[in-house]
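J.: please find the sequence and the predicted model below.
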Amino acid sequence: MRYLFVLLTATLVACGGDKTPAPADTPAPEALRAHSQLFEQGVVKVTDGVYVAIGYGLANSIMLEGDDGIIIVDTMETVDEGERVLAAFREITDKPIKALIYTHNHADHVFGARAFAAPGEVPVYAHESTGYYINRVVNQIRPIITTRSMRMFGHHLPDGERINDGIGPFLGVNEDSSLFALPPDHTVGERREVTIAGLRLELVHAPGETNDQLFVWLPEKKVVLSGDNIYQAFPNLYTIRGTPYRDVRRWADSLDKIRALGAEYLVPSHTRPLTGADAIRDTLTAYRDGIQFVHDQTLRYMNQGLTPDQIVERVHLPPHLAEHPWLQPFYGNVAWSVRSVFDGYLGWFDGNPSTLQPLPEGERARHMAELAGGEEALLERAREALDGGQAQWALTLTDHLRVLRPDDQAVADLRAGALRRLAETESNPNARNYYFTAAREAGEGLHPGFRTESPDGFLATLPIDNFLGAMPAFLKAEETLDVHEKLGFEFADSGRAFTLEIRRGVAVVHDGLDDDTVAVLETREPVWKAIAAGKRGAVAALAGDDLDIRGGKVAALRILGYFEKVD
């Protein structure tokens, strides 16, 4: 029944155990340490009526003060953080909140919303697709995205190993965090003009880091709130936690829309604001040119038949862009971006026939050991590589060794050592955090854990379709190759019904109740959502008359048992 619990944590992460302290002298590039100055906590006054809260979490929250109220743009990643930000804003004004605006769907911009307003209390503006993306918090790949996010943001790392998170000081989610996004109820297509609290705003669709990205333009103040399409670091044209392809060509086009405004104040949703029309124009120009350069040069070499590995060796920002203070690789990375652009256009196959049907990893590992003169010789070569300062080659060799010796602590320790060596000199926080976390997984047996509280009120905002639609990806297909059965769901409160069909290794969910179900679960939507989220037990719900099974109870429980339980 707990197959859905992890799906409710979005890309949010939480502690899964105590952190082993980092050595007091853990090495880190000085440039990365200096980058932390961007996240000094406090509220910055940008211009009259425009304030930005920086350093309270991964993202910024922005307050726009009008005649008789305020507008909050982006709401932090947790309700707790949102409350701290609101308390800071309340030191400036006690005017009532008139509206919330989400620049996009990312968790660090929406899940603190309940701190600023109750459901239905104020209008919530966002792009017309943002609600869909927030609802995708319940989806098929959330477990792996969550784990990879924990590595990337260094959530299990002590200070010293984790210096910052590139676009913010930290992702501030822990086991006590409360997550509550208010669903958007005032949506934007391509452009919408509104006046709120006497402030005239233009909300403009500007796809880039996300498809639903908006920027907010205050023409009378010459202020633009750019969301996540620009921040003081090379953009995450690809994120190593994993996302669908980000259309980098459209991202550059969206920056051109902002550039054309002639803004005198630019307020990103990460890092610090920028002032001055000339500085803003020049920075936007460099930023969009950096994006287009990577895109165009990758396509150039793709069309010459080069593989991603070969293109990575050739595509480097020209000096005037590589040296720009807003294009330093403290979040995104040119090489990762090249690989993403290649994959976005051509998919996974790099064009080299040897990679079309590669040997299974076990067979490759055995051949590598044979070339080295045996497993012990391969282990010794990996040690020599690490001792000789070749950490990446040592790490590569341990890829083979851990296949051959999955339970060998010597291999695990060697792999951890290589990962730490790479981390210590890495200035990109995403890579540094990923290396250090993976080292703790290899050497200490860390299993990145997650558990955050999603209040019942927040669960109620998620469509029941999401909870049922996530089930097929958790089917234990090997146990159902000879099974063809249907289970029905009826929700008395909404009047909706669904059929879950298991068809010889495939699960399908559709609207409506088929006549040939072996049983029907009868309940209300909040009850099933709580069961799926691990907040209630099915047996307790049955005993308490909140859940009933019409038909074969044994068959119903057997069908539910065909799905993975994610703890």
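T.: Ah, there it is. Residues are numbered from 1 along each chain as shown.

J.: every contact and neighbour count from this point should use C-alpha atoms.
T.: Fine.

J.: elements contacting the biggest helix by length in the chain?
T.: Using DSSP state H, we find that the single longest helix of the chain is helix 277-302. Identification of packing neighbours for helix 277-302 by 3 or more Cα pairs under 8 Å, 6 or more residues apart in numbering; DSSP states H and E yields helix 248-259, strand 265-268, helix 308-314, helix 334-346.

J.: ok, which of the ones you listed comes nearest Thr75?
T.: Each of those has some distance to Thr75 by Cα to Cα; the shortest is strand 265-268, at 13.6 Å.

J.: buried residues, that closest one. List them.
T.: 265-268 (16 or more other Cα atoms under 10 Å).

J.: and the comparison structure, right after this:
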Amino acid sequence: MTNDADKAHSKDKIDVSVGGTVLERYFTGKTEAAYVADNTLFLTADYVNLIAFETSDGLVLVDTGMVEAPKIFDEIRKKTDAPLHTVIITHGHMDHAFGLNPWLEAGEKPRIIAHENMTRRFRTYMRLAPMNIHINRVQFGMEADIHWPDKEEQFPWPDTTYREQLTIRVGGETFELYHHKGETDDSTWVWAPERGIVCTGDLYVGMLPYCGNPQKVQRYAEEWADGLEAIASVGAELLLPGHGHPIKGKDEIRKRCLITAETLRSIVKQTLEGLNAGKTHEDIMASIKIPEHLAKEPYVDPLYDKPEFIARAIIRRYGGWWNGFSSQLLPAKMADQSKEIIRLAGGIEPLVDRARELIDSDPALACHLAEWAALGAPDNRSAHECVIDVFNKRAESEIALIARGILSHAVRKSQKALATLE
């Protein structure tokens, strides 16, 4: 069932040596498949990874992709004509779960396995499709139309679900599925003991975990750490993540998972200590520091999320949304606050001038001043030009993709406002 000629070519091998950062594989525009172990295909589809295990009963596919689904199907079919036996969805996010259509159109009828919470996630997606379109446009700077499923027939509903752990046998091989909350409450990681391979979904991605997204539903830092520690304990020789490079070597896999877990636990500990001390949310966020022995490791770099965002998510989970400032409990609208600030400043220009003065020395405060100017005087060109310059400068200096996306959203809003003023 496997095209042995394909396996024989060295160019068909993906480097699984230690090293490489995840963002090197983000948004590459490429779809490629290669063998990383015997009968084990690893696919990179633009920015998400999939794994296809070849067995004597057919393929076991871990995740399905989304936008690149037809290319994924074609790439796998270049390597093997084995039937699709089982699909395991590691979590219900769009980039991992919504690429089955080409397989179904080809007549495949796989068993679909996922955690029991995934069905609830899909029903929430149906209720909040417009919101999800909006927040992803903000986060990723998407101006084109985005399709978000909102009908039952558009979802890959699982026919087999589990709660804590599930063991399946396909082609005489064992595949163990484990649930740990993390980026989602429906996360699954897969252990193939006979192969010594673990598929982590988004529980391990080679950077600071995506545990504090400012626009999205609750993440679970402590349970995420639990999951990483469990992954470390199985003794895998090859780790295949949902994003980024494969990791080879039992010791290296264990080290990376445990360091990442320790980083999350450090953020949790500092955040809860701040809550117990009665600190305001902003003081807690400002005080979060990753210990040096952890921060030096490149695989916990804040390339997508930020430690302070994770702290904010922990606060939201345990301490509510009120930030500790009484005026913020029932606040005036930001536009009304901004108009009053402009009046007190003596007009727009003092705010704009001061924002530009602070753009290098205090970019956070510069952003406040620029945004107040634009909100309080939405028809003022100078205010929007200031927003564009200040927020662009701050976005360019920001490492984390989420932060960069949201800061850039302010730029796009003011650019659109300027276009209407011409």
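T.: Happy to help now that I have it. Just so we're clear, the structure is a prediction, and the values are computed from it rather than from any experiment.

J.: let me see the TM-score of these two.
T.: The TM-score (TM-score structural alignment, normalised by the length of structure 2) is 0.86; 394 aligned residues with a Cα RMSD of 2.7 Å.

J.: quick revisit: can you give me the stretch of structure 2 that the longest helix of structure 1 aligns onto?
T.: In the comparison with structure 2, helix 277-302 of structure 1 aligns to the range 250-275 (TM-score structural alignment).

J.: with structure 1 overlaid, how far apart is that stretch on average?
T.: Comparison of stretch 250-275 of structure 2 with structure 1 after fitting gives an average deviation of 0.6 Å (mean Cα distance after the TM-score superposition for structure 1).

J.: only the buried residues of that stretch, if you could.
T.: For stretch 250-275 of structure 2, by 16+ other Cα under 10 Å, it's 250, 252-254, 256-268, 270-272, 274-275.

J.: please work out which of the helices and strands packed on helix 277-302 of structure 1 is packed deepest.
T.: Greatest average neighbour count among these goes to strand 265-268 (a mean of 24), per mean count of other Cα atoms under 10 Å.

J.: packing partners of the following helix or strand past that one?
T.: Where DSSP states H and E defines the elements, the next helix or strand beyond strand 265-268 of structure 1 is strand 274-275. Applying 3+ Cα pairs under 8 Å, 6+ apart, one finds that strand 274-275 of structure 1 contacts strand 265-268.

J.: in structure 2, what stretch matches the strand it packs on?
T.: Using TM-score structural alignment, strand 265-268 of structure 1 pairs with 238-241 in structure 2.

J.: quick one: stretch 47-57 of structure 2 aligns where in structure 1?
T.: Under the criterion TM-score structural alignment, stretch 47-57 of structure 2 matches residues 58-68.

J.: just the buried residues of the matching stretch, please?
T.: 58-66.

J.: how about stretch 36-46 of structure 1?
T.: 36, 38-39, 43, 46.

J.: among those, name the ones in strands.
T.: 43, 46 (DSSP state E).

J.: between the buried residues of stretch 36-46 of structure 1, which is nearest His510 of structure 1?
T.: Phe39 (47.1 Å).

J.: how far away is that closest one from Thr271 of structure 1?
T.: 6 Å (Cα to Cα, to the nearest Å).

J.: repeat for Thr283 of structure 1
T.: Distance from Thr283 of structure 1 to Thr271 of structure 1, by Cα to Cα: 14 Å.

J.: can you list contacts of the match of strand 265-268 of structure 1?
T.: Stretch 238-241 of structure 2 is contacted by residues 42, 49, 51, 196-205, 246-250, 253 when judged by Cα atoms under 8 Å, 6 or more residues apart in numbering.

J.: which of those residues are buried?
T.: Judged by 16+ other Cα under 10 Å, buried ones among those: 42, 49, 51, 197-205, 246-250, 253.
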